[in-house]
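Asks: Next comes the sequence, and after it the predicted model I'd like to discuss.
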Amino acid sequence: MIKVLAAVAAGGAIGSSLRFLTSVWVQRHWPQHFYMATFSVNLVGCFLIGLLSGLFLTRTDIPLELRTGLTVGLLGGLTTFSSFSLETIRLIEGGQAAVAFGYLAASVLCGLLAAWGGLSLARL
């Protein structure tokens, strides 16, 4: 259990750091589109969790520490539903309701499609 916890903690630190660096980069280059950092990491994370989950179904020899560290740790730290929710509210409060609802719909739909795409790719 300690090894699994350590793998989750290490993966979470890496995933959270990647999310932070993505946000910094987007803020520097497209400050008016601050929400695209969260959108991007959520899509990547959804795709990767689908892909990895599919691979782990067929590769039971992969250690639990690695599987859990990647999915719960790395991808859990990378994806950011709470940030997504706050950013949607900020857009609405900023008078950008149409952008907020577009962001909401695109995030949910594209996230589901990305997870399905990753899982489908893993099943090939």
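Replies: Alright, I've got the coordinates. For clarity, every value in this text was computed on a predicted model and none was experimentally measured. Numbers count the residues shown, from 1 in each chain.

Asks: going forward, measure contacts between C-alpha atoms and count neighbours the same way
Replies: Will do.

Asks: can you map out the helices along the chain?
Replies: Using DSSP state H, the helices of the chain run over residues 2-29, 36-58, 64-68, 76-78, 81-93, 97-123.

Asks: Need the winner for burial among those helices.
Replies: Highest mean neighbour count among the helices of the chain (mean count of other Cα atoms under 10 Å): helix 76-78, with a mean of 24.

Asks: Please list the residues outside it that contact it.
Replies: 11-19, 41-42, 45 (Cα atoms under 8 Å, 6 or more residues apart in numbering).

Asks: of all those residues, which comes closest to Tyr103?
Replies: Nearest to Tyr103, judged by Cα to Cα, of the contacts of helix 76-78 is Asn42 at 11.9 Å.

Asks: got the contact list for the closest one?
Replies: Contacts of Asn42 by Cα under 8 Å, 6+ apart are 78-81, 107, 111.

Asks: Val4 too?
Replies: Val4 sits next to 64-66, 68-69 when contact means Cα under 8 Å, 6+ apart.

Asks: what's the most distant pair in these?
Replies: Leu64 and Gly69 (8.1 Å).

Asks: one step back: determine which two of the contacts of Asn42 are furthest apart.
Replies: Across the contacts of Asn42, no pair lies farther apart than Leu78 and Ser107, at 14.9 Å, counting by Cα to Cα.

Asks: another structure for you, compare them:
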Amino acid sequence: MTAPGNRVHEPIDPDLDSTMRTRRREATRGQAPVVAVVAAGGALGAAARYGAGLIWPTAPGAFPWTTLAINAIGCAIIGVFMVVITDGWAVHRLVRPFVGTGILGGFTTFSTYAVDIVRLIDAGRARTALGYLALTLLVALGAVWAAAATTRRLIAGRRS
């Protein structure tokens, strides 16, 4: 037992001075709002993706058009969003993690894309799986690029 008035000190890493520990604590506290908005946005995006799957279901063994469309739409929105917040308007520091990482990260579904590929292979449709793998990559990258380029042109046109 410790005598009254004597404080017990936890071991301290001698390589960390007190200012580094304080900065680390402040950084951790500053990340809580970011984590919260990413989680909230992710829930919204995942719910929207789930709803799209209910509205436009993919039959077992069929080509996964819904997942391809969701990823293409989400990537296009990411392209627009990133240009708007970097070239267009100043936004609150939590907008990017909420919309970009949270909503759009939850909406786009590259994990389902991977599962779809495995399901197509398991169904004996390896060529379709390979085509889907390549098509999704091309469509997703093309959607981001086209949406970003179009948005940049529109923003530049408004400024002139």
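Replies: Good, I have the coordinates. Owing to the predicted nature of the structure, the values given are computational and were not obtained by experimental measurement.

Asks: picking up where we left off before, now distance to Leu55 of structure 1 too, for the contacts of helix 76-78 of structure 1, in TSV please.
Replies: Converted to TSV, those look like this (distance: Cα to Cα, whole Å):
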residue	distance to Leu55 of structure 1
Gly11	18
Gly12	20
Ala13	23
Ile14	21
Gly15	20
Ser16	23
Ser17	25
Leu18	23
Arg19	24
Val41	20
Asn42	20
Gly45	15
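
Asks: How much space separates the corresponding residue of structure 1 for Leu135 of structure 2 from Leu66 of structure 1?
Replies: Mapped onto structure 1 by TM-score structural alignment, Leu135 of structure 2 lines up with Ala106. Ala106 of structure 1 sits 31 Å away from Leu66 of structure 1, going by Cα to Cα, to the nearest Å.

Asks: What is the neighbour count of the nearest residue to Ala7 of structure 1 once chain neighbours are set aside?
Replies: Once flanking residues are discounted, Ala7 of structure 1 sits nearest to Gly69: 4.4 Å by Cα to Cα, 6 or more residues apart in numbering. Residues near Gly69 of structure 1, counting by other Cα atoms under 10 Å, number 23.

Asks: same check, this time on Arg25 of structure 2
Replies: For Arg25 of structure 2, the number of neighbouring residues by other Cα under 10 Å comes to 11.

Asks: quick one: it and Gln31 of structure 2, what's the gap?
Replies: Taken as Cα to Cα, the span from Arg25 of structure 2 to Gln31 of structure 2 is 10 Å.

Asks: The most far-flung residue of structure 1 relative to its centre and Phe101 of structure 1: what is the separation?
Replies: Using Cα atoms, centre = their mean, the residue of structure 1 lying farthest from its centre is Gly95. It sits 26.5 Å away. Gly95 of structure 1 sits 12 Å away from Phe101 of structure 1, taking Cα to Cα as the criterion.

Asks: repeat for Ile49 of structure 1
Replies: From Ile49 of structure 1 to Phe101 of structure 1 the distance is 25 Å (Cα to Cα).

Asks: ok, now Ala122 of structure 1?
Replies: 31 Å.

Asks: Now do the same for the residue farthest from the centre of structure 1: its match in structure 2.
Replies: Aligned partner of Gly95 of structure 1 by TM-score structural alignment: Gly124.

Asks: same thing with Ser23 of structure 1?
Replies: So, by TM-score structural alignment, Ser23 of structure 1 is matched to Gly53.

Asks: just Ala6 of structure 1 next, same as before
Replies: Alignment note (TM-score structural alignment): Ala6 of structure 1 maps to Ala36 of structure 2.

Asks: What distance do you get for that match to Pro97 of structure 2?
Replies: Per Cα to Cα, Ala36 of structure 2 is found 10 Å from Pro97 of structure 2.

Asks: cool, and Arg49 of structure 2?
Replies: Applying Cα to Cα, the value for Arg49 of structure 2 to Pro97 of structure 2 is 18 Å.

Asks: give me every residue that touches the residue nearest to Thr88 of structure 1 when sequence neighbours are not counted.
Replies: Closest residue to Thr88 of structure 1 apart from its sequence neighbours, by Cα to Cα, 6+ apart: Ala100 at 5.2 Å. Each residue near Ala100 of structure 1 by Cα under 8 Å, 6+ apart is listed here: 88-89, 91-92.
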